[in-house]
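Undergrad: What follows is a protein structure lacking sequence information:
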């Protein structure tokens, strides 16, 4: 299961996801420096850590690397929600509480998403089984899928916070 990104990891990944193209450390640094004072080596280390954890892939471009996201922000958010839901002692109660916190607009968006998900599934594929179906979603690194690096690390960057 994925670990929540730390504050700086999230700031870097936000740019990688938003720009949706291969990016260099320098590009990310220059954008981050509009908000905070940060060193090139710090951004380089964070991007290397994200690569080691499987969040980004990189390719050599001259003397620099270009980094690309391995999965989408939506897949990352979905995996975090699924992880929180599945860790609950009473998943149904957790979902009811979650729905209770939603605004009417968020509930409508969720209802629309459920309708789209049901429409995308062929009949008789187990759609009635509900959330948690393995293989039915794209997920970020760290999910238990063959050939993918686990998103783990003890570098202290997986703190909560946004």
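TA: Okay, I see it. Just so you know, these numbers come straight off a predicted model, no measurement behind them.
Undergrad: switch to C-alpha atoms for all contacts and neighbour counts from now on
TA: OK.
Undergrad: wouldn't residue 107 be in contact with residue 99 here?
TA: Yes. Taking CA atoms under 8 Å as the definition, residue 107 is a contact partner of residue 99 at 7.1 Å.
Undergrad: the strands in this protein, which residues?
TA: Ranges of strands in the chain, per DSSP state E, are 56-61, 64-69.
Undergrad: which of the ones you listed is buried the deepest?
TA: Of all these, strand 64-69 has the most neighbours on average by mean count of other CA atoms under 10 Å, namely a mean of 20.
Undergrad: and it, what other elements does it pack with?
TA: The contact analysis (3 or more CA pairs under 8 Å, 6 or more residues apart in numbering; DSSP states H and E) places strand 64-69 against helix 7-19, strand 56-61.
Undergrad: what about versus this one:
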């Protein structure tokens, strides 16, 4: 039995194919490019989700839509993180727990980014 991929994995694969393309792609184009055992409707669903998240733009191309990437994997991950914070609850508790999952190197990177952002706001 084949291992089931998560929707985030499929979204990343679709985004990678869109970024590698020279032109907007339809669901059919992506189905061919991905060379995975996926149904056409699955690709359409992934594209609809990516569009709803603002990760891709779509334009009418005949009777179907052609898609162009807006976000890369990092942008998509940032949107997911923002969505989790926007769900409400105790932001400090969520951020504290998130920090607890980071390695020392990741914490140093985050601290540096926050320092740079604070410096830009102060100087600008």
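TA: Cool, the structure landed. None of the values given here were measured: they were computed from a predicted structure.
Undergrad: Got a TM-score for the pair?
TA: Superposed pair, TM-score by TM-score structural alignment, normalised by the length of the second structure: 0.62. Supporting alignment: 116 aligned residues with a CA RMSD of 3.6 Å.
Undergrad: count of neighbours near residue 81 of the first structure?
TA: By the criterion of other CA atoms under 10 Å, residue 81 of the first structure has 11 neighbours.
Undergrad: measure it to residue 71 of the first structure for me?
TA: Residue 81 of the first structure sits 16 Å away from residue 71 of the first structure, going by CA to CA, to the nearest Å.
Undergrad: For the strands of the first structure, could you give me CSV that also reports distance to residue 121 of the first structure?
TA: Listed next are the strands of the first structure as CSV, based on distance: least, CA to CA, whole Å:
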stretch, distance to residue 121 of the first structure
strand 56-61, 30
strand 64-69, 27
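Undergrad: Out of these, which is closest to residue 18 of the first structure?
TA: Residue 18 of the first structure lies closest to strand 64-69 among the strands of the first structure, at 10.0 Å (CA to CA).
Undergrad: Nearest the middle, which residue of the first structure would you pick?
TA: Geometric centre of the first structure, nearest residue: residue 76, 2.0 Å, by CA atoms, centre = their mean.
Undergrad: can you tell me which residue in the second structure aligns to that residue?
TA: Using TM-score structural alignment as the criterion, residue 76 of the first structure maps onto residue 76 of the second structure.
Undergrad: looking at the helices and strands packed on strand 64-69 of the first structure, which is closest to residue 113 of the first structure?
TA: That would be, of these and by CA to CA, helix 7-19, which comes in at 21.2 Å.
Undergrad: mind checking how far the longest helix belonging to the second structure is from the chain centre?
TA: Ranked by residue count under DSSP state H, the longest helix found in the second structure is helix 104-123. Computed by CA atoms, centre = their mean, to the nearest Å, the chain-centroid distance of helix 104-123 of the second structure equals 23 Å.
Undergrad: How about stretch 17-34 of the first structure?
TA: With CA atoms, centre = their mean, you get 17 Å for stretch 17-34 of the first structure.
Undergrad: Ok, stretch 76-83 of the second structure next?
TA: 7 Å.
Undergrad: quick one: that stretch to the first structure mean distance?
TA: Mean deviation of stretch 76-83 of the second structure relative to the first structure after superposition (mean CA distance after the TM-score superposition for the first structure): 2.2 Å.
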